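1. Got a predicted structure here, sequence first:
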Amino acid sequence: MQASYTHCTVLLNEAVEALHIQPDGHYIDATFGRGGHARLILSRLSPLGRLTVFDKDPQAIEVAQALASADARVAVRHEGFKALAELPAASADGILMDLGVSSPQLDDPTRGFSFRHDGPLDMRMDPTRGMSVAEWLADANIAQMAEVIREYGEERFAPQIAKAIDRRRQERGPVRTTAELAEIVAGAVKTREPGKDPATRTFQALRIFINAELEELQQALSASLRVLRPGGWLVVISFHSLEDRITKQFMAQHAKAAYDRRAPFAAPRPTLLEQVRRVMPSEAEVAANPRARSAVMRVACRTSAPVEGRP
């Protein structure tokens, strides 16, 4: 029997309000998770409205399929949100992306996402596909490990951690569990911010890398410009600086006219996004759900005609 893990949806009301729900519209929850945002969106839709949900996680898909079996307005896709590019142009009135890892994934030791619970070192959003972190660490060289931990975890001790992992492999064999990796990192990281576990940045880096999260975010953001109808809303919730930086730069880039320097007298490319703004969790939400403290929500409205081209 599958264990039950609770999930408290971050910025629930703020995100759905930012979508400016039209009752007969089509909305996309690009990261279904356990369906907190999706259920609130459905409560705002008429019988003619539609909701398409995406997720890589098989456990999340089970929840989504149960919802779809009870509500014909819901369509489920067991895919990452880069598959937004497969949807028809100008077919959505709003897109929501709630990035990162969910509480059930963190709290389930068998998924290997957290250094707080010992379990297999996996970290795949979809454990039926691709390579686990343990498999990657078994073969990666010191330079590769250091680059991933530095670039995706913003970890200044990345070379020391990579060397410590390599020493462990030579002395005792591959790193196979979350507790083993956390112990190695703790021995290599000599100082850390008060209240922050030494393994935090390394676990973040390996999770982002093994799931190609930043690359997928970039692809999904680009696809959103084509899929959103004029006047449709894009809402993105990030939980660390790398995701938020990509989202912020993407929105800023498309919220201003672009000039072709090779053709200085040509008309500028029109702005594709407007009304860009940032929303943070309230003090009350952070007090009730500490995992909300790092959340940043960015919102933008699609302008002009949809981007042409094939999916």
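-> Cool, the structure landed.
2. rest of the way, CA atoms for contacts and neighbours
-> Fine.
3. Need the three-state assignment for residue 301.
-> State at residue 301, reduced to three classes by DSSP: H, G, I helix; E, B strand; the rest coil: strand.
4. which ones are touching it?
-> Shown here is residue 301, whose contacts under the criterion CA atoms under 8 Å, 6 or more residues apart in numbering are 230-234, 273-276.
5. Next, work out how far apart it and residue 18 are.
-> Using CA to CA, to the nearest Å, one obtains 10 Å as the distance from residue 301 to residue 18.
6. same question, residue 24
-> Taking CA to CA, one finds residue 24 at 17 Å from residue 18.
7. higher neighbour count, the two?
-> residue 18 (19 against 14; other CA atoms under 10 Å).
8. tell me the contacts of the more buried one?
-> Taking CA under 8 Å, 6+ apart, we find residue 18 in contact with 233, 235, 299.
9. Could you dump these into a markdown table with neighbour count and distance to residue 219 added?
-> Listed next are the contacts of residue 18 as a markdown table, based on neighbours: other CA atoms under 10 Å; distance: CA to CA, whole Å:
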| residue | neighbour count | distance to residue 219 |
| --- | --- | --- |
| 233 | 26 | 17 |
| 235 | 24 | 15 |
| 299 | 23 | 18 |
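10. Second structure for comparison follows:
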Amino acid sequence: MDKVYHVPVLLKESVDGMAIASDSICVDVTFGGGGHSREILSRLGKKGHLYSFDQDEDAINNIQEDERFTFVRSNFRYLKSFMKYYGVEEVDAVLADLGVSSHHFDDEGRGFSFRFEESDLDMRMNQQGLKTAAKILNTYTEERLADVFYLYGELRQSRRIAAAIVQQRKNLPYKKVKDLLDTLAPFVKGEKEKKVLAQAFQALRIEVNEEMETLKEMLEQSLEVLKPGGRLSVITYHSLEDRLVKNFFKTGNFEGKVEKDFFGNFETPFRLINNKVIVPSREEEEANPRSRSAKLRIVEKK
């Protein structure tokens, strides 16, 4: 097993929040390096079972042989379908660690990081997928590119960046990370260079993997497959996904629209377990810098 594939964030807090019993049926929709899954299995008895999802072929190398464990090589947007396939009507707890694993950022061949200039502009979590970062840069209209960088990267200069990309690709199609870095160079000068680059790469990664759409689908399906009293434990890393999770947990919709019943009581499918968001300790942040932006929210289905 690859011990440095990924260091799980908020491990104890997120799994504690699932309120696991020995016979619980649990789902880890983001298997990755298997850290959270191993912790969940350590709390299950012989009658418990864990289903873990991951669409990335590399994650298969981290599978633990255990009769209480089923690995599902698929995107978590198909949560409900696979639970039905395995004959599971209801589950006791679902966990999602939405961050990109350190393995992906450190893999020079995947194009997730701006550190490796000769990497292909790929960024696919599922390497069987057809949409790559290079394809987006080479084929999207200027308006659509601007929307991607503005909505998913929150870049103020999104329109100027999109225009520069369209101009650049007329002469040289985008293939390598270096090609994109050359285009972004005029927009990332100064002390905020790394932050702007990170935002730009985040935007492309989200678009390549349809992360916002799949997150919405997973959350809605989690509500459907959870039994009353079941727990949903979610770790987010950037404001876009955290906003979706926060709104869904509080109101049952992604816009944050509060519905009230006849008596004026808030109508929501969940009960908040932690009213205040849980963040890593200073010790964890120092040991694992990637955890610094992590936020954990836990709810129970009514």
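-> Alright, I've got the coordinates. This structure is a prediction, so every number in the text was calculated from the model and none was measured.
11. Any idea what the TM-score is?
-> The TM-score (TM-score structural alignment, normalised by the length of the second structure) is 0.90; 292 aligned residues with a CA RMSD of 2.4 Å.
12. Relative to residue 218 of the first structure, which of the contacts of residue 301 of the first structure is nearest.
-> When those are ranked by distance to residue 218 of the first structure (CA to CA), residue 234 comes first, at 13.7 Å.
13. give the contact list for the nearest residue to residue 2 of the second structure once chain neighbours are set aside.
-> The shortest distance from residue 2 of the second structure to any non-neighbouring residue, by CA to CA, 6 or more residues apart in numbering, is to residue 62 (6.6 Å). With contact taken as CA under 8 Å, 6+ apart, residue 62 of the second structure is in contact with 1-2, 32-34.
14. Can you go through those residues and name the buried ones?
-> Restricting those to buried positions leaves 32-34, with burial counted as 16 or more other CA atoms under 10 Å.
15. Name the residue closest to the centre of the second structure, please.
-> Averaging the C-alpha coordinates of the second structure gives a centre point, and the residue nearest to it by CA atoms, centre = their mean is residue 98 (2.6 Å).
16. Just tell me what it corresponds to in the first structure.
-> Alignment note: residue 98 of the second structure maps to residue 99 in the first structure; criterion TM-score structural alignment.
17. List the residues that contact that match.
-> 31, 236-239, 243.
18. again, but for residue 158 of the second structure
-> With the criterion set at CA under 8 Å, 6+ apart, residue 158 of the second structure makes contact with 145-147, 149-150.
19. Show me the helices in the stretch 201-302 of the second structure, by range?
-> Counting by DSSP state H, counting those that start in this stretch, the segments of the stretch 201-302 of the second structure that form helices are 211-225, 239-251, 282-287.
20. Quick one: the ones you listed as TSV, columns for distance to residue 141 of the second structure and mean neighbour count too.
-> Written out in TSV, the entries for these read as follows (distance: least, CA to CA, whole Å; neighbours: other CA atoms under 10 Å):
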stretch	distance to residue 141 of the second structure	mean neighbour count
helix 211-225	20	18
helix 239-251	23	19
helix 282-287	40	12
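21. So which of these is nearest residue 194 of the second structure?
-> The closest of these to residue 194 of the second structure is helix 239-251. By CA to CA, the value is 17.8 Å.
22. distance from the closest one to the first structure after superposition?
-> Compared with the first structure after the fit, helix 239-251 of the second structure shows a mean deviation of 0.3 Å (mean CA distance after the TM-score superposition for the first structure).
23. Would you mind pulling the contact partners of stretch 172-184 of the second structure?
-> With CA under 8 Å, 6+ apart as the criterion, stretch 172-184 of the second structure contacts 111, 114, 116-121, 134, 137-138, 161, 164-165, 168, 197.
24. Output the contacting helices and strands for the longest strand belonging to the second structure.
-> In the second structure, with assignment by DSSP state E, the single longest strand is strand 226-236. On a contact count with 3 or more CA pairs under 8 Å, 6 or more residues apart in numbering; DSSP states H and E, strand 226-236 of the second structure meets helix 11-16, strand 91-97, strand 295-301.
25. Surely residue 149 of the second structure is in contact with residue 163?
-> No - using CA atoms under 8 Å, residue 149 of the second structure is not in contact with residue 163; the gap is 11.7 Å.
26. Which one's more surrounded, these two?
-> residue 149 (24 against 15).
27. so who does the equivalent of residue 78 of the first structure over in the second structure touch?
-> Alignment note (TM-score structural alignment): residue 78 of the first structure maps to residue 73 of the second structure. By CA under 8 Å, 6+ apart, the contact set of residue 73 of the second structure is 53-57.
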